[in-house]
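Student: quick one, fold the following:
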Amino acid sequence: MTITRRNILKIGGAAAALPLLGSRAFAQTEPLKVGFVLIGTVNDNGWNFGHAEGAKYMKEMLGDAVAEPTIVENVPEGPDCERVLRELAQSGHKLIFATSFGYGDYVIKVAQQFPDVKFEHATGYQRSDNVATYNARFHEGRAVCGTIAGHLSQTGKAGYIGSFPIPEVVLGINSFVLAARKVNPDFEITPIYISTWNDPAKEADAARAMIDQGIDVIAQHTDGPAALQVAEERGIVGGFGQGADMSAFAPKAQLTSIIDHWGPHYQDAAEAVIAGTWETGDRWPGLKEGEVQIGPYNESIPADVVAAAEAIKNGQIDGSFNIFTGPINDHTGVERVPAGVTMTDGELLSMDWYVEGVNPPA
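Tutor: Below you'll find the model as predicted:
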């Protein structure tokens, strides 16, 4: 697969070519070289921006112990990812973060060829001795957003712009509508999948189509602010930032945002590699740990709605509330989770069914 544009960035420095061969052998006395592979651009103001901010945080916290992080942008989920991962490993990077779901097979393949390099795959599920996975409990933030939508929507109908129908995205849709239906039992949500993580034109078109069909709240699991900008233009109730605060693009329409704070994990992983204590495993923190954060609430939201949203947020932090505690029916009305039973992490991570209130795409 070819790509139209790919940038290699050094945080705090100029763009540089990535050497393939001939790099000096890594030594304990040298700064750790850390690489990041992104599916989009650091300027997407969402998912990729969040990872770039995390890389910057890591560097600020560890100083000279790490080299300026290498960020490779616009790497598709295909064979080009394998090439980029291999180039990073060959050029002396001893810790490499692959930050998109579809990179998984390529991470595993390249990691087998470089057993002395540590790889971490965001939102992935495949692990080995030198491959770990990490994620964030985005669905906890969706429950906060769904609570707001349930209170504010005048039509009781929301739209959800999704990338791909993978468990992580389905999980977020379900969390959103379960929370909204605790406020308005008749609330409905309609997902549209655009088969990409970041395509402003597709995101905007999907938002327009949804609004034309009568929805007045938009949520998303895509990377940029295009849908929020359409919501701003059309004057609907609003929507929610994804991965970062997008209020600069839609100051009236963004009701709040789910902010990803990856920096502490990147710092911890780098420190572990430097100390020789890095181990494979899976990491899935959320609101409690601060990896998922809720951005400022729009000043137009009534105080009682903010209080309701804060109660859902704080309940998830202190463990008194879990949106996936039954009874929960699927979209056909069949009970999937009995009353009082809370779904396990394994069940959440493999979720491939919609809850009641979701209108599945055809």
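Student: every contact and neighbour count from this point should use C-alpha atoms.
Tutor: OK.
Student: you'd agree Leu9 is in a helix?
Tutor: No. Assessed with DSSP: H, G, I helix; E, B strand; the rest coil, Leu9 is strand; it does not lie in a helix.
Student: one more, for comparison:
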Amino acid sequence: MSHQPFSSLSRRQVIRGLLAAGAFGATSRLWTGCTPSTPTASSGEASPGASPISAKELVMGFIYVGPKDDFGYNQAHFQGKEGLAKVAGVKTIDQASVPETTEVQEVMRNMIEQDKANVLFPTSFGYFDPHILKLAAEYPEVQFFHCGGMYVEGKHPKNVGSYYGYIDEMQYISGIVAAHTSKTGKLGFVAAKPIPQVLRNINSFTLGARSVKPAITTQVVFTGDWSVPVKEAEATNSMVDQGIDVITCHVDSPKVVIETAERRGIYTGGYHADQISLAPKGYLTGAEWDWTSVYTNYAKMIQEGKTLMNGGIPHLLRGGLKDGFVKLSAYGPAVGDPAKKDAEAAKAKLMDSSLTIYKGELKDNTGKVLLPSGKEYAQKAGELEAMSWLVEGVVGKTA
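Tutor: Sure thing, here's the model as predicted:
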């Protein structure tokens, strides 16, 4: 069930009133760790995160930087949250359109203190540092899971975790389909910011395309932020004017890019969620998240008494197609049989782990060798998590 929040002012007034009455301060953290009446065997006292959380106590809060119906990043997380309705004993609350400012700190506090949330999923990239890290220190019994952040052992609080999917696997396949469909040999990628997760998608898309047509190129344009509709439209139109005939993106909502490309009569690859309804003629396929499976697994682990703090839940959780983190959109009407055949073959190899996307010899787009022949980066390689380069075939710069 979606949570309809009070205004920030009314929440603060309620909390201050409770604190002033002395009724809240003594109990504000009792619900965030474990069942207070359940002692541990060693100490006779409750130990945060050490015993199973009962059904009525598991409250999972979700925070999105944009609207829930954006056809993109936030909608994908919202759909994942909605999937928890099938899990017994889990209550969910959420709040949308929360900026990456101190406002998210207040939203998190309100969810913890008013709504009794003991698990939070603040999903946007900019929520992590300093906002999640600050709140995690204030509420050590609450577990904070961030999408895409990098947990550092010994540096970050024990109650902070990071999860993310290898959606670049689906971008690789989307690149295969794009290359088969393109007549000009020019692809386009509208991107928000040159952070590792975005660069990885650009590079994997390009490598997938070049596995079909080695000379194909990908023009990238960075808009500077996650949701800048005017710049996204301008970038798409500019690419079409340059002869690019397939475009994909990594922005919060692909809606503007997909619809603009459809109006201009070119093909598109989707991202985050299914956008075929926005481009019934030109949509090829897309890289989608499957957050329901991820959030369901988290809920079940927590119900079993596993936590970040007791080591039962890993601080870094990653997975790809075979792990149920990501999926490929259905093929659009413009996708031919050769493209489908190659795409399905790549999917099969990802499922049996026989396909490595990053292997040598691999150069960046300045000619520098990133990986010599015979070397490779597996999906879990730290070098990919810290990616700062663009591969050969990408036209553009990271700065």
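Student: list the buried residues of stretch 316-332 of the second structure.
Tutor: 316-321, 325-329, 331-332 (16 or more other C-alpha atoms under 10 Å).
Student: in strands, which of those fall?
Tutor: Using DSSP state E, the subset of these located in strands is Leu316, Leu317, Arg318, Gly319, Val326, Lys327, Leu328.
Student: dump those residues into TSV; add distance to Glu262 of the second structure as well.
Tutor: Formatted as TSV, those follow (distance: C-alpha to C-alpha, whole Å):
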residue	distance to Glu262 of the second structure
Leu316	38
Leu317	36
Arg318	34
Gly319	32
Val326	25
Lys327	23
Leu328	20
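Student: which two of those have the greatest separation?
Tutor: Leu316 and Leu328 (23.7 Å; C-alpha to C-alpha).
Student: what are the boundaries of the helices in the stretch 251-362 of the first structure?
Tutor: In the stretch 251-362 of the first structure, the helices defined using DSSP state H, counting those that start in this stretch lie at 263-275, 303-318, 345-349.
Student: and Ala308 of the first structure, what's its match in the second structure?
Tutor: The alignment partner of Ala308 of the first structure in the second structure, by TM-score structural alignment, is Asp342.
Student: wait, its match touches Gly175, no?
Tutor: No. Using C-alpha atoms under 8 Å, Asp342 of the second structure makes no contact with Gly175, being 10.8 Å away.
Student: which parts of the stretch 51-200 of the first structure are strands?
Tutor: With strands called from DSSP state E, counting those that start in this stretch, the stretch 51-200 of the first structure shows them at 70-72, 95-98, 118-122, 131-134, 157-162, 188-193.
Student: looking at the ones you listed, which is closest to Ser247 of the first structure?
Tutor: Nearest to Ser247 of the first structure, of all these, is strand 157-162, at 18.0 Å by C-alpha to C-alpha.
Student: residues contacting whatever helix or strand Gly241 of the first structure lives in, please?
Tutor: Assessed by DSSP states H and E, Gly241 of the first structure sits inside strand 238-243. Residues from elsewhere that reach strand 238-243 of the first structure, judged by C-alpha atoms under 8 Å, 6 or more residues apart in numbering: 45-47, 50, 145, 216-225, 228, 231-232, 247, 252-260.
Student: kindly report the same for stretch 42-49 of the first structure.
Tutor: Applying C-alpha under 8 Å, 6+ apart, the set of residues contacting stretch 42-49 of the first structure is 38-41, 50-52, 73, 222-225, 241-246, 260.
Student: give me that answer again for 7 Å
Tutor: Leu38, Gly40, Thr41, Ala52, Asp223, Gly224, Gln242, Gly243, Ala244, Met246 (C-alpha atoms under 7 Å, 6 or more residues apart in numbering).
Student: before we move on, what about stretch 310-318 of the first structure?
Tutor: Val144, Leu287, Lys288, Phe321, Asn322.
Student: stretch 349-362 of the first structure now?
Tutor: Under C-alpha under 7 Å, 6+ apart, the answer for stretch 349-362 of the first structure is 167-168, 170-171, 174, 177, 187-192, 328-333.
Student: now the residues you listed: which count as buried?
Tutor: Listed as buried from the contacts of stretch 349-362 of the first structure are 167-168, 170-171, 174, 177, 187-192, 328-331; burial here means 16+ other C-alpha under 10 Å.
Student: which of these sits closest to Trp278 of the first structure?
Tutor: Nearest to Trp278 of the first structure among those, with distances taken as C-alpha to C-alpha, is Glu168, at 25.9 Å.
Student: how far away is the closest one from Val341 of the first structure?
Tutor: Noted for Glu168 of the first structure: a distance of 21 Å to Val341 of the first structure, by C-alpha to C-alpha, to the nearest Å.
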